[in-house]
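>>> give me a model of this one.
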Amino acid sequence: MRALILLFCLASVIFYILYIFNGIAESALKKRKFYMKTLLIRISAAALMCVCFFTIIYTSIYKLFGQNAFDGENIGSDLVSQLVSFLYFSVATFATVGYGDISPVDSTSRLAVIMEICFSFITVAYALSMLTEFRRIFSPGPDDKLPEEL
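Below is the predicted model:
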């Protein structure tokens, strides 16, 4: 069961990486015009998708393997409080803050955390690759020039 969970995580991360880099390559080749709203939605959706995906993975691991997978106080005894705890843990992991109040204990949970860290770095790399588009959007164009004084 542990191997299936990790294979699912790994396949999802690989699919995500291929999808993101394919989108970047298409953008570069086709020279598509991006708008600020589209860029912000893509980056926000990627980050939100990562956090939600790993929240579900961590909760599933905890439900299957219990205290042997994650250690921490106040993780919760019901599903809702566990989801909130692992949402918090996933956000802290994504942001690379790592408060330490919840920690992975076994190899399965540690490998899942490593995959989220890789996932988050790819998301940040995607966001950084879009900086050239941000710069293009905010650079002055012919319409932004001030009229010459007489």
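
>>> hey, let's count contacts and neighbours off CA atoms from now on
Will do.

>>> next SSE downstream of the host helix or strand of Tyr126?
Taking DSSP states H and E as the criterion, Tyr126 maps to helix 107-129. Following helix 107-129 in sequence order, the next helix or strand is helix 131-138 (DSSP H and E).

>>> show me which residues of that following helix are buried.
Buried residues in helix 131-138, counting neighbours by 16 or more other CA atoms under 10 Å, are found at Glu133, Phe134.

>>> and this one, so I can compare the two:
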Amino acid sequence: MKSARPAEAVPSANTSAHSTPQQTDLPGLERASEAPTLPSPNTRAAEALALLLKRGDLDQRQFLDDAGGWRLAAAVHVLRGLGWRIETERVPVTLANGEAAHIARYRLDRPSRPHQAGLIRPDLAAWLALAAMLTADAFARAVPWFA
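Sure, this is the predicted structure:
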């Protein structure tokens, strides 16, 4: 009995000219490789993310009170590894014994991109109206029978 030859894996796109480009030209969209991944459920990272989304910012004391966890920095480290952009702010505090200290307060870095909210911005509407008038005027001069 003859044995079959082992199959060789041949890529379908041999050159970069045949592959799909990885960047997107659409504003406001991230590539799937850049989008953050959700942490596993029932983990400290998932609890920290839920609190960050709910509260806006989070420090160790709040994490201890709300989630019962002592290691917020470790959870933030996991979230950053999953692609979440989290900013750290060092906040001065006074300890119970009167000494000064600094704690870390974390918050999600949410890009402040303009977004469509159902209405068009007035300055953009003005530019679009001007462009429409200029285009209509140029078209009427080029095709007099159309006007």
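
>>> superposed, what's their TM-score?
Here the superposed chains carry a TM-score of 0.23, computed using TM-score structural alignment, normalised by the length of structure 2; 62 aligned residues with a CA RMSD of 5.2 Å.

>>> about what we covered before: in the helix holding Tyr126 of structure 1, what's buried?
For helix 107-129 of structure 1, the neighbour count (16+ other CA under 10 Å) marks 108-109, 112-113, 115-117, 119-120, 122-124, 126-127 as buried.

>>> chain center to that helix: distance?
Relative to its parent chain, helix 107-129 of structure 1 has a centroid offset of 7 Å by CA atoms, centre = their mean, to the nearest Å.

>>> elements contacting it?
helix 2-30, helix 36-65, helix 79-94 (3 or more CA pairs under 8 Å, 6 or more residues apart in numbering; DSSP states H and E).

>>> buried residues in the shortest one, which are they?
Going back to what we said before, that points to helix 79-94 of structure 1. For helix 79-94 of structure 1, by 16+ other CA under 10 Å, it's Gln82, Leu83, Ser85, Phe86, Leu87, Phe89, Ser90, Val91, Ala92, Thr93, Phe94.

>>> from Leu64 of structure 1, how far out is the last one?
According to CA to CA, to the nearest Å, Phe94 of structure 1 and Leu64 of structure 1 sit 23 Å apart.

>>> residues in contact with the helix holding Tyr126 of structure 1?
2, 6, 9-10, 13, 17, 20-21, 24, 43, 46-47, 50, 54, 57-58, 61, 69-70, 93-96, 104 (CA atoms under 8 Å, 6 or more residues apart in numbering).

>>> can I get the buried part of those as one PyMOL selection?
In PyMOL, a selection of the buried entries from these looks like this (16+ other CA under 10 Å):
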select buried, resi 6+9+10+13+17+20+43+46+47+50+54+57+58+61+69+70+93+94+104
